[in-house]
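[1] Give me coordinates for this.
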Amino acid sequence: MAFTATMLSWSVLEYGKRMGGEVGNARAAIRWATDYLLKAATQTPGKLYVGVGDPDADHRCWERPEDMDTPRAVYSVSKTNPGSDVAGETAAALAAASLVFRVTDRAYSRRLLAVAKTVMVFAMKYQGKYSDYLGSVVCPFYCSYSGYQDELLWGASWLFRATNDAFYLNYLKSLGANDNTDFFSWDNKFAGARVLLSRFQQQAEDFMCRILPNNPSSTTQYTPGGLMYKQSSANLQYATSISFLLFTYSKYIASSKHSFTCGNLLFTASSLRSLAKKQVDYILGENPLKMSYMVGFGARFPQKIHHRAASLPSLATYPGHIGCQAGFQYLDSSSPNPNILTGAVVGGPDQNDAFTDDRKDFSHAEPATYINAPLVGSLAYLVGSYGNG
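    Model prediction:
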């Protein structure tokens, strides 16, 4: 949720003027998340609440949110059980959102920033991976695979942008983080931090060279249809998040008419925009299957997404209780979902552009907010550039 909130905030900050009337909805979505994060960070002094529920028990059930009866245990990090990764991301989300609300709700913005500073101090002072201490509560579902240095970099970057306080800049310099990455996701924020702050220009461009195809530095695989392919599970999260960075860095360098080289090849802002647009177009249906991976958009889109509420009958059509195990008949059903989760983007196709619309195939058929959130900014950019036709 924190990464989702950060990316929605970044989208509004960069492209809010292109969102038209939808910017209010974007702010409302951010506030829904940051209200929760504020409570998680301030409810108990010295603790940051980071999770609710038993993931194993939840996965053993297939039921509607209204029928959930699995344990709602809460989990937290503290100075004795640190979680610099989740704390750094929470600080980033609150700091980024403080910028979104700086004009429209100054009191709320000030509160967001004050709590962001407190959470960041916690992340810096008590260092450790939250999954080292919470174990099976978060793994294998959301382990901190990349460690916590990226979140320290990310959180400090957003606080520096929000405050312009040299303290955060000096802290960024002290980290010396120089991870050569070709990922950007909820787990790995190095590239995002480098693009966010122009001081990381060389590292940002090293990342771009690893993404751009057909250059000697590229480490990114592409499907035959042109989709960047990073991992077999929920690959579109990388396509949406990296596309956002491509659009945003292209915006930064276009303003100064800057270009850069990968080996002996020259790349410009237009090069980055072209690749990013191709990724978004692919997601929305310009691909070998002519399949839109956004539910409810286009003539053909996934009908059997891996989503409990979408696959089970609504309360309006079936007001009776559907128990934990009884719901699996709907997971196993070959019928389309009765409820359309409009706008949700699923994990997407495999490395050969193939997609089996199979509810049980969570690696490809499951939507997630961290897939959608970066796409919001990219779509806003494209609407502002090409219109909504």
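[2] C-alpha only now, for contacts and for neighbours.
    Will do.
[3] List the residues that contact the spatially closest residue to residue 83 that is not a sequence neighbour.
    Once flanking residues are discounted, residue 83 sits nearest to residue 130: 3.9 Å by CA to CA, 6 or more residues apart in numbering. The contact partners of residue 130, taken as CA atoms under 8 Å, 6 or more residues apart in numbering, are 77, 81, 82, 83, 84, 85, 86, 144.
[4] For PyMOL, write the selection for the buried entries among these.
    Filtering the contacts of residue 130 down to the buried ones (16 or more other CA atoms under 10 Å) takes a single PyMOL command:
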select buried, resi 77+81+82+83+84+85+86+144
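[5] Counting only strands, which of the contacts of residue 130 make the cut?
    Mapping the contacts of residue 130 onto strands (DSSP state E) picks out residue 77.
[6] Just the ones of the contacts of residue 130 in helices?
    Those of those mapping onto helices are 84, 85, 86, per DSSP state H.
[7] State the distance from the closest residue to the second one other than its chain neighbours to residue 162.
    Leaving aside its chain neighbours, residue 85 sits nearest to residue 148 (4.4 Å; criterion: CA to CA, 6+ apart). Distance, residue 148 to residue 162, using CA to CA, to the nearest Å: 21 Å.
[8] These two: which has the busier surroundings?
    Between residue 148 and residue 162, counted using other CA atoms under 10 Å, residue 148 has the larger neighbour count: 25 against 18.
[9] In this structure the more buried one contacts residue 129, no?
    Yes - Residue 148 is in contact with residue 129 according to CA atoms under 8 Å; the separation is 6.1 Å.
[10] What strand or helix carries the residue located most distally from the centre of the chain?
    Residue farthest from the centre of the chain, counting by CA atoms, centre = their mean, is residue 320 at 35.1 Å. For residue 320, there is no host helix or strand (DSSP states H and E).
[11] Would you mind measuring from the residue nearest to residue 85 to residue 278?
    32 Å.
[12] Could you do residue 170 as well?
    38 Å.
[13] In terms of packing, which of those two has more residues around it?
    residue 278 (17 against 12).
[14] Second chain to compare with the first, below:
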Amino acid sequence: MAFSSSISLILLCFFTFTLFLSNAFPFHHRHKGFASHNYKDALTKSILFFEGQRSGKLPSNQRMTWRKDSGLSDGSTMHVDLVGGYYDAGDNVKFGFPMAFTTTMLSWSVLEFGGLMKGELQNARQAIRWATDYLLKATAHSGTIYVQVGDANKDHKCWERPEDMDTPRTVLKIDQNNPGSDVAAETAAALAAASLVFRKADPSYSKLLKRRAMSVFAFADKYRGAYSNGLHTYVCPFYCSYSGYDDELLWGAAWLHRATRNPTYLSYIQVNGQTLGADESDNTFGWDNKHAGARILLSKAFLVQKVQSLHDYKDHADNFICSLIPGSSQYTPGGLLYKMGEDNLQYVTSTSFLLVTYAKYLTSSHKVVTCGGTTITPKKLRNIAKKQVDYLLGDNPLKMSYMVGYGNRYPQRIHHRGSSLPSISSHPAKIQCSSGFSYFSSNAPNPNILVGAVIGGPDASDRFPDDRSDYQQSEPSTYINAPLVGTLAYLAHSFGQL
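    Predicted coordinates for the structure are as follows:
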């Protein structure tokens, strides 16, 4: 009888512990069946890509070895150190606005799914730190943020390697006389999100990031204005602030609330949320418009942390989710979410990340989404995201992977200067500004493989020309890859690859 009681007690403890694990780690969701792709390999490559976009003095452990040092005097014209950071896409300009968004999304990827990344976690942290080290330099002087290095108009008239570039390294800044609440609040979001990434790994660095995030957000909120008003000729049409700055203020406050747990930011959100557009129906999430991301982020505070005053954000997030259900949104004949003709895959990767992240929050709180009379479960959200990622990796009418270096067939002629020109190792002599266009117009494949780069992607009819001159479809960018990192980590784990 005692033996039987002991067995019963052991079984009770086992089932109780199992239930605890399922509640404590709801995102450890395992898909049934075989994986469509090697998500672990794609994850590794999606992070490696950032090494190909590095500016500055490259470290000894640089793995993308065809890239060399560049931009070593950046900031010198203004007597500041702005060496480092990332080139945003296929050009040689450092745009602070998309770089900050990239940093926020890389950090969010690690915060939600870094525990699943295993060996790639350190690489992901290094990718974030390459950006935050630069953002700390850009915000080192109180009341001033340096938001761009390079003249995009002149840079785009040349086709040259970053190692050779001789176009003006013009430095642009915002201050109280020329405000930029959008880029400042996004920078604050990036620093705040990254502070959480390094909270245990490097506490002193984390505290520095958090303090800077708070001061930068205060500046963004106090001196309001869109940065493209004062810097229009330099930042438009490249990274014009089309959606204004309300979304960044809400997004920045949401990240500071999460990073600091300071009630000041919760109060800010409660008081200003509606005027900053919390319930607007703009359902395109990317480098310019952060409303959908802010809704999902703030819904966690309600769903998981039980902050009752933010209950409306669950409804706002649900409205965004309902806009994505097939039949409510535009998809290509092959099944790709299609939002815009240029750089469409940035919306695919960012939306897929929001889907798996919201599914995690819903699972944790035992909630679902209701769209009209239809119940949408977390499993449904995960499946929608998986289908989008699978399309990107090759399950599409062309059987083409839109991640360079992944799969048997991928784009060969991407719109990227460094990738399309001979490397310094193979061609040490300088390639002048106009001389590079002979490589640009060539039909030959790019000599340097920018492993992991995800490009703009196919058109609304699933067509892709693989044409270097077609920057809308063939150019990679850091903000396409950043949210994909988190989704791939989730998928790799859920299929037992990590």
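[15] Can you show me the strands along structure 1?
    Under DSSP E, structure 1 gives strands at 47-52, 74-78, 221-222, 228-229, 260-262, 265-267.
[16] Structure 2: matching residues for the fourth one?
    Taken onto structure 2 by TM-score structural alignment, strand 228-229 of structure 1 occupies residues 337-338 there.
[17] picking that back up, need the overlap of contacts for residue 148 and residue 129 of structure 1.
    84, 85.
[18] Residue 416 of structure 2 pairs with which position in structure 1?
    So residue 416 of structure 2 corresponds to residue 307, using TM-score structural alignment.
[19] what sits against its match?
    Counting by CA under 8 Å, 6+ apart, residue 307 of structure 1 has contacts 359, 366, 367.
[20] Neighbours of residue 207 of structure 1, how many?
    Counted with other CA under 10 Å, residue 207 of structure 1 comes out at 27.
[21] My guess is it contacts residue 191. True?
    Yes - with contact defined as CA under 8 Å, residue 207 of structure 1 reaches residue 191; the gap is 6.6 Å.
[22] separation between residue 375 of structure 1 and residue 253 of structure 1?
    Residue 375 of structure 1 is 21 Å from residue 253 of structure 1, by CA to CA.
[23] Those two: which has the busier surroundings?
    residue 375 (25 against 17).
[24] residue in structure 2 matching that one?
    Residue 375 of structure 1 maps onto residue 484 in structure 2, by TM-score structural alignment.
[25] so how far is residue 343 of structure 2 from the closest residue to that match other than its chain neighbours?
    Using CA to CA, 6+ apart and skipping the chain neighbours, the partner closest in space to residue 484 of structure 2 is residue 349 (5.2 Å). Residue 349 of structure 2 is 11 Å from residue 343 of structure 2, where distance means CA to CA.
[26] So which of these two has more stuff around it?
    residue 349 (29 against 23).
[27] How about the contacts made by that one?
    Here residue 349 of structure 2 is in contact with 388, 389, 480, 481, 483, 484 (CA under 8 Å, 6+ apart).
[28] Need the counterpart of it in structure 1.
    Going residue by residue (TM-score structural alignment), residue 349 of structure 2 aligns to residue 240.
[29] quick one: its match and residue 50 of structure 1, what's the gap?
    Taking CA to CA, one finds residue 240 of structure 1 at 25 Å from residue 50 of structure 1.
[30] With residue 85 of structure 1 instead?
    11 Å.
[31] got it, and residue 114 of structure 1?
    19 Å.
[32] So which of these two has more stuff around it?
    Using other CA under 10 Å, the more surrounded residue of residue 114 of structure 1 and residue 50 is residue 50, with 21 against 15.
[33] Which residue, neighbours along the chain excluded, lies closest to the more buried one?
    Using CA to CA, 6+ apart, the closest residue to residue 50 of structure 1 is residue 76 (5.3 Å).
[34] Over to residue 434 of structure 2?
    In space, and not counting its chain neighbours, residue 434 of structure 2 is closest to residue 158: 5.8 Å by CA to CA, 6+ apart.
[35] The one you found matches what in structure 1?
    By TM-score structural alignment, residue 158 of structure 2 lines up with residue 61.
[36] quick one: that match from residue 55 of structure 1, how far?
    Counting by CA to CA, the gap from residue 61 of structure 1 to residue 55 of structure 1 is 10 Å.
[37] Residue 19 of structure 1 too?
    36 Å.
[38] Same check on residue 17 of structure 1?
    39 Å.
[39] Between those two, which is the more surrounded one?
    Comparing residue 17 of structure 1 with residue 55 by other CA under 10 Å, the one with more neighbours is residue 55, at 18 against 14.
[40] Might one say that the more buried one is in contact with residue 137?
    Yes - Residue 55 of structure 1 is in contact with residue 137 according to CA under 8 Å; the separation is 6.5 Å.
[41] residue contacts, the corresponding residue of structure 2 for residue 166 of structure 1?
    Residue correspondence to structure 2 (TM-score structural alignment): residue 166 of structure 1 is matched to residue 263. When contacts are counted by CA under 8 Å, 6+ apart, residue 263 of structure 2 touches residue 257.
[42] distance of residue 263 of structure 2 from residue 482 of structure 2?
    From residue 263 of structure 2 to residue 482 of structure 2 the distance is 29 Å (CA to CA).
[43] do the same with residue 168 of structure 2
    From residue 168 of structure 2 over to residue 482 of structure 2 (counting by CA to CA), the distance is 28 Å.
[44] quick one: which of these two has more around it?
    More neighbours sit around residue 482 than around the other of residue 168 of structure 2 and residue 482, counting by other CA under 10 Å; the figures are 30 against 15.
[45] which residues does that one contact?
    Taking CA under 8 Å, 6+ apart as the definition, contacts of residue 482 of structure 2 comprise 102, 103, 105, 106, 109.
[46] What does residue 253 of structure 1 correspond to in structure 2?
    By TM-score structural alignment, residue 253 of structure 1 lines up with residue 362.
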